[in-house]
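Student: Below: sequence and its predicted model.
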Amino acid sequence: MKRPAKDQAFSERMISRRALLLGSAQVGFVGLLGWRMQSMQVEQADQFRLLAEENRVNIRLLPPSRGLIFDINGQPIADNEQNYRVVMVREDAGDVEAVLAKLTEIVDIPDETIARAVEEINRRSPFVPVTIADRLAWDDVAQINVNAPALPGISAEVGLSRVYPFGADLSHVVGYVGPVSDYDLSQGYLSEDNDPLLQIPKFQVGKTGVEAKEEQILRGSAGTKRIEVNALGRVMRELDRAEGESGKDIQLTIDADLQSYVQARLNGESAGAVVIDLENGDLRAIASAPTFDPNLFVRGISTKDWRDLNENKYRPLAAKAVQGTYPPGSTFKMITALAALEDGVVDAEETVYCPGFTDVFSTRFHCWKRAGHGNINLHESLKQSCDCYYYDISQRVGIDKMAAMARKLGLGVRHDLPLSAVASGLAPDKDWKKRVRNEDWRIGDTVNASIGQGYVLASPLQLAVMTARIATGREVTPRLIKSIDGIETPSGLGESLGLNENSLRRIRASMVDVSNHRRGTAYGSRIVADGMQMAGKTGTSQVRRITEEERANGVTKNEDLPWERRDHALFVDFAPVENPRFAIAVVVEHGGGGSRAAAPIARDITLQALYGGTPPLDAYPTAARPEIEEQQRRIRDFVVPGRKTQDRA
């Protein structure tokens, strides 16, 4: 049956449209195929030619440049230096031992280093580059590059490594970096860090000090590069790279030149010292002696060097200025006195009779002056450091108020600083003893605590904070980081402590006489320069009592005991008296009396800080000037400001 003309025309139109669509699709497909073939054959010909020759493209991480650390004057105290190293990729090397054997024929690498590298290679993924040796000379790098065809999987690289220009002087503050270890990845501040950089063998991270505490800020973020390598693993060329982000720079409040002086002045002692700027709480020096060279750890410390440091009885690895805690001795008397004045249980002019001892029930507590001080008031008790005065008033004020005053002045408080193992110290009270020792507090505990003995413990940092708060009446908070990438951190000046200003004036006046009155315990270490006088307080903390058996054998003085059994020497001060700028605390482990061992050191540090360099001889008492002149000469030979100092480990 013949279809109508209308239907026939419609069918023809539909077929034509479909044919057109189908034809267009076929033409488009053929065109796309032709474009792709042209791209592969012309534009990407080199890449596929390399692939056809068994070359391949690797992607490698680019470690970022670690942020620098500067002192308050802009001097670098943690810097980066170029480091030539040789690395191996196991997947490209094939026979690892054979390649390493060829490498050692070209470059002199110790067997111990090779053995460690092989162990690392076997532990890592086959495509991860492993550092075989670093700190190579340029001639060694050139030899490796010339012999590259015979060293599959081996390549020489240039990177950055940490260096500490001031050596041992700032080791306890800045700390040091070292390769990431499995322990680092499982413990502490890296335990939850998923940064792929940490998987790079021998990638350096902060281990102690500011380097560790500010690791995230200093590290930066990784970049990447694509490289072509041939079948032997030799790098043919770098295709492209995406640079990472460098770590941020940090400026500390430390004055590196003052720090170097303090370290030199403490040389020969086991001691800690802290200098605080009273205008803003900035820590100008935090020194611990003896010390160590942090560059040894960056380069890989030897077994002998590690053993020497670890077995040294003077503990050079310990940051005594912030980590060490000691009975504060008579420096605590200012806290006892302030607690009594604020509580109103004692009048400043009231006297207490000191016969040389105080009996508390069945126990006799002696004054350091066996003959006693006679009738003595608060001012004289601090100036002459009478113990019996504090035995008496402490029983009136009680331990809880003494402990509260101690905490208000910075003792028994962990100050928040980016340093390793900052100690909290201890300002004990009744609740503490019940909670920790499950014992009741005794009146004898209060008497002991009144002169900084018994359970009381404080670090040099805490004693410096205490002195700063007494000098200013403000809640001075120690600050170590001045700025991060140029952005300044908050000042540590703090608000008012809320203490009675008359009470503070009495304590300060007594401290002035400690250092400047002939009967003051630190008169021999006074400053005589006009406008530079200091106000201070001596302290001697007993490590152990001399037993009756020892006395019978002729051991009657502290100097007769072995070094580790002798008393600790302490001194705190602020200066100048009229307009205080700095507060200083010094603790000399087993140094004996504070007036003899610690006060001269603190006086010298104070003058160095006030003058911003070597003080004139006429700042010292006349009789002391020949000795001081010789001391200054020795220290000038020992310290070169602004440059790498000698190792004081």
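Tutor: Nice, I can see it.
Student: From here on, just use CA atoms for contacts and neighbour counts.
Tutor: Will do.
Student: buried stuff in the helix or strand harbouring residue 636?
Tutor: Assigned by DSSP states H and E, residue 636 falls within helix 625-638. Buried residues in helix 625-638, counted by 16 or more other Cα atoms under 10 Å: 628, 632, 635, 638.
Student: before we go on, here's another structure to hold up against the first:
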Amino acid sequence: MTEPAIFFNEVNERQGVFHRRAFIMGGVVTAGLFALGARLADLQIIENNRYKTLATANQYNFRLVPPPRGRIVDRNGVELASNRPNFRLLLQKDQVDDVDQTLDAAAQLIPIPPEKRRQLSRQIENAQTFVPVVLAEDLSWDEFARLNVRTPELPGLQADMGEARTYPFGGAFAHVVGYVSKVTDATIKAAGPNPDPLLLNPGFRIGKQGVEKALDLDLRGKAGGQKVEVDAKGKVVREDPLGDIKPVPGKTVELTLDADIQNKALEVFGAESGAAVMMDCRTGDVLCMYSGPSFDANRFVSGLSGAEYQALTQYDHKPLLNKALTATYPPGSTFKTLVALAALENGYDPRTVHVCGKSWPWGGRVWHCDKAHGAQDLRGAIATSCDIYFYQCALSIGPDKIAAVARRFGLGEIHDIGIPGQKPGLIPDTSYKRKHFPHDPVWHPGETPSMGIGQGYVNVNALQLCVQAARLANGVKAINPRLIHSIGGVAQPSGAEAPDLPLAREHIDFVRSAMGAVTEAGGTAGAAAQLGLGPIRMAGKTGTAQAHNYTAGGHGAHGAVGAWAGRDHAWFICFAPFDDPRYAMSVLVEHGGFGADAAAPKAREIMRVALLKDPEIRARIEKPMPMPDIPASPADGAAPPPPTGGPLTGVAGPNPDQGVSE
């Protein structure tokens, strides 16, 4: 009787456990279904727009479209750097299974030398997956057309038209405008972990010198994008032109240079080594900044061969060196103008006379001059460039006072013209000697005469000497040079916004007057600096700077004799018109010999171009011829006076009844 009761209880207990477990599992499943439903509702309703955008981005991609590089123009809008079409052949690495086979196919359409092929193989191996590699560029139209026809048969190859930088004037502006060249691995690494995507784009070029380097970011512009549809592997299956983002071209940079004046400098220098810098002495605008011999900047765009680059670096005239900014030289006798000005500022009497007998014994040695100038006062010593006079003039005031005046005229400093590469040179004084010569910190009296004629420790560049000439010509303002007129239409500060020169005007006028005597009869440039422009005269100062010493065992040669590397450097600084200065310049002929023979004639020809382009100066030159005297007309009805002789007018030929006089 008890067994059924026991069995019934066990069944009830088992059913209770089952019900409880089923209830718990049901609750868990219900909660899971509820959570899943809530998440699905969140994804499909609440966050629908977000995930729709992400899905679209996963389907579409943007290919980088590089912007046109900004133009560089001169003051008159003449293009100094612009862009031209560049036909290229690109290889899409992600679409190529066998690189060697693809290169073989490309070599059947265009020539690929073995050395070039090895270089391309390395580039393809190191390139990122979705970054195309340029196999060839600057293709001819026939080559480009042949590739366009065949590329559909060659997966991974694409005929493309991009842009390449071009420099219309080749070498005339190479040092100041600069050039662009391929982006190196070092440049990409220096850009950090997230470099500008443009740096990875095939064919992109970066500024390497001059304005191209200094204003590279302004000239680059802003990249655009080509919207394309891609598959799961990232390959393009369709383009979407409506979604393209147009690139923003780089800014136009307007320089203060004048292409006509710069090209004239290129012409007059020819193969000679040197520099020419011209400024408007009213505004500070740099009209010419030439360094020669130069090089063709277009060759650097596509890349120089090793042999070409080696030839440029090994040539003794150093075409890659910017002789207007980077190279420094002793200024020679051009420095005497500042020695004279320093003397006048410190109470020196310009009527002081020294006698030049071509040699002058002092300090246990003999100091020399080119000629025996005889008795000279300060004005005459500037006009004839008498060394012996300025040896003694410099000793009367000392190096510190000379250096102070020289720095006020722009020597020994770097001028902010917006491009790199300048070297400050050196204007020495007693503190310089103490700082840099700890073994011999005393400025010895025998070092002052050399400084008085622009030798010794003194070193300057051509831009600084042009600034010196411009400030002397201006006479009032310590004007500063300006090379970049505007960037993207925004004008840069003028060089005329400068403080006044802290010197007496009558002293500056005295030096200017003496510089006028340099270009007159009896002056060192009396014959070489005649402009031939009627009333327009030019004032200047010649300079001949030693490149070596002339003592026994020295390697130098005075003037333009001997080996080229041992000759003197020729200088000429000037401004014109003399009575109303507008343009100032400096000309250096490296190892050119005497300044009057090598530098002054070049300065004259370059200056003539600037003067003849100035409408106001031209009006002074081109005066109308006087009208001829015309006799009064006879009264109405009266017969004209009989002819007084000479050939008859209005007659077809001689009268056969009369003789023909010889």
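Tutor: Cool, the structure landed. Since the model is a prediction, treat every value here as computed from it, not as a measurement.
Student: May I have the TM-score of the superposed chains?
Tutor: After superposition, the two chains reach a TM-score of 0.82 (TM-score structural alignment, normalised by the length of structure 1), with 580 aligned residues with a Cα RMSD of 3.4 Å.
Student: and the equivalent of residue 256 of structure 2 over in structure 1, what does it touch?
Tutor: Aligned by TM-score structural alignment, residue 256 of structure 2 pairs with residue 253 of structure 1. Contact partners of residue 253 of structure 1, counting by Cα atoms under 8 Å, 6 or more residues apart in numbering, are 71, 72, 282, 283, 284, 479, 480, 481, 482.
Student: Make a markdown table from those residues and add distance to residue 587 of structure 1 and neighbour count to it.
Tutor: Shown next, in a markdown table, are these (distance: Cα to Cα, whole Å; neighbours: other Cα atoms under 10 Å):
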| residue | distance to residue 587 of structure 1 | neighbour count |
| --- | --- | --- |
| 71 | 24 | 20 |
| 72 | 25 | 19 |
| 282 | 20 | 26 |
| 283 | 17 | 27 |
| 284 | 17 | 26 |
| 479 | 21 | 25 |
| 480 | 20 | 26 |
| 481 | 24 | 24 |
| 482 | 26 | 21 |
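Student: and those, which two are the farthest apart?
Tutor: Farthest pair in the contacts of residue 253 of structure 1 (Cα to Cα) is 71 and 479. Separation: 13.0 Å.
Student: which one of the buried residues of helix 625-638 of structure 1 sits closest to residue 134 of structure 1?
Tutor: Looking across those and measuring by Cα to Cα, the closest to residue 134 of structure 1 is residue 638, at 31.2 Å.
Student: counterpart of that closest one in structure 2?
Tutor: Aligned partner of residue 638 of structure 1 by TM-score structural alignment: none.
Student: Hmm, residue 264 and residue 638 of structure 1 touching each other?
Tutor: Yes - between residue 638 of structure 1 and residue 264 a contact is recorded at 6.9 Å, counting by Cα atoms under 8 Å.
Student: Tell me which stretches of the stretch 151-300 of structure 2 form helices.
Tutor: 174-177, 185-190, 210-214, 216-220, 259-269, 298-302 (DSSP state H, counting those that start in this stretch).
Student: tell me the most buried of these?
Tutor: helix 174-177 (a mean of 26; mean count of other Cα atoms under 10 Å).
Student: what's the mean distance for that helix versus structure 1?
Tutor: Compared with structure 1 after fitting, helix 174-177 of structure 2 deviates on average by 0.8 Å (mean Cα distance after the TM-score superposition for structure 1).
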